[in-house]
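Enquirer: only geometry, no sequence info:
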């Protein structure tokens, strides 16, 4: 499918925002670099080594407390450092989360599309509003007989509410 802006899009269902689609990332060098950087940093941030470094940093800060007489400057060092790291990590983790979410949705879409009995109406459902999702969940509960004493195991709505 040809994208309106001239680049080809792998998102033929138009369910993934352009800036999150694989086609966008591969065509934009800054996005590719940021994606690689975010992946490396988030993998490292979740490692035992990173946790160990954080613990060592806090221990060093605590040990230096008496040396600096627990001054305002001493407290400011840890407060500023943790604030900056937290602020930057939010963006890196969100980038990785967005990528993982797109990959998960694509895998689920593939499973839905490959199963004859599944409702293809579920593909792209992540773009629905909260109200639409609640209505759909209620429809599934009705279909499953939940709360009615019905042991029906039918899955998949035949109608969208």
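Expert: Received it, and whenever you're ready, just let me know what you need. Source: prediction; values computed, not measured.
Enquirer: use CA for all of it now, contacts and neighbours both
Expert: Will do.
Enquirer: measure the residue positioned nearest the centre of the chain to residue 51 for me?
Expert: In the chain, the centroid-proximal residue (CA atoms, centre = their mean) is residue 97; its distance is 2.7 Å. Residue 97 sits 20 Å away from residue 51, going by CA to CA, to the nearest Å.
Enquirer: next up, a structure to set beside the first:
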């Protein structure tokens, strides 16, 4: 996309992106560690009161609650970007199976069926002498069908 074609991100998206980057940094960790350390060291000053404990519990609960949503938003966006890039790679390669474009939309049962194909491909590749020889899902299926046909023919004889 060209610069002028790019849609501007929403205010929340920009905010979420900046906050997740900032909170995932070393200075943010050191800051959080410093707050916990100051809180722990202030215990004797407040006689380890319930209020003293409530301050850290409430603060960490609120921050954790909000961060879960921000992190999930960031992960969803990253995941979508990765899926789009992978879809582009699959779609652009002439020998790739286009059945894998948008594979993330399949049910878990459908993904397990695809996984079985790849297990078969792995087994086929282990039997090859050359590391450069590869198989496609279709080739594996054709080979399987050919073997079934040969077995059937042998039974008739």
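Expert: Good, I have the coordinates. All values derive from a computational prediction rather than experimental measurement.
Enquirer: what's the match for residue 35 of structure 1 in structure 2?
Expert: Structural alignment (TM-score structural alignment) places residue 35 of structure 1 against residue 13 in structure 2.
Enquirer: what of residue 110 of structure 1?
Expert: By TM-score structural alignment, residue 110 of structure 1 lines up with residue 88 in structure 2.
Enquirer: same question for residue 62 of structure 1.
Expert: In structure 2, the residue matched to residue 62 of structure 1 (TM-score structural alignment) is residue 40.
Enquirer: burial measure for that match, as a count.
Expert: The tally of other residues near residue 40 of structure 2 (other CA atoms under 10 Å) stands at 15.
Enquirer: that one is in what secondary structure piece?
Expert: helix 26-41 (DSSP states H and E).
Enquirer: what comes up buried for that helix?
Expert: Within helix 26-41 of structure 2, the residues that qualify as buried are residue 39, counting by 16 or more other CA atoms under 10 Å.
Enquirer: and the residue nearest to the centre of structure 1, what's its match in structure 2?
Expert: Aligned partner of residue 97 of structure 1 by TM-score structural alignment: residue 75.
Enquirer: which residues in structure 1 form helices?
Expert: For structure 1, applying DSSP state H gives helices covering 22-27, 29-45, 48-63, 72-114, 130-144.
Enquirer: gap between the third one and the chain center?
Expert: Yep, that's helix 48-63 of structure 1 we're talking about. How far helix 48-63 of structure 1 lies from its chain's middle: 28 Å, per CA atoms, centre = their mean, to the nearest Å.
Enquirer: with structure 2 superposed, average distance for that helix?
Expert: By mean CA distance after the TM-score superposition for structure 1, the fitted helix 48-63 of structure 1 averages 0.6 Å away from its aligned residues in structure 2.
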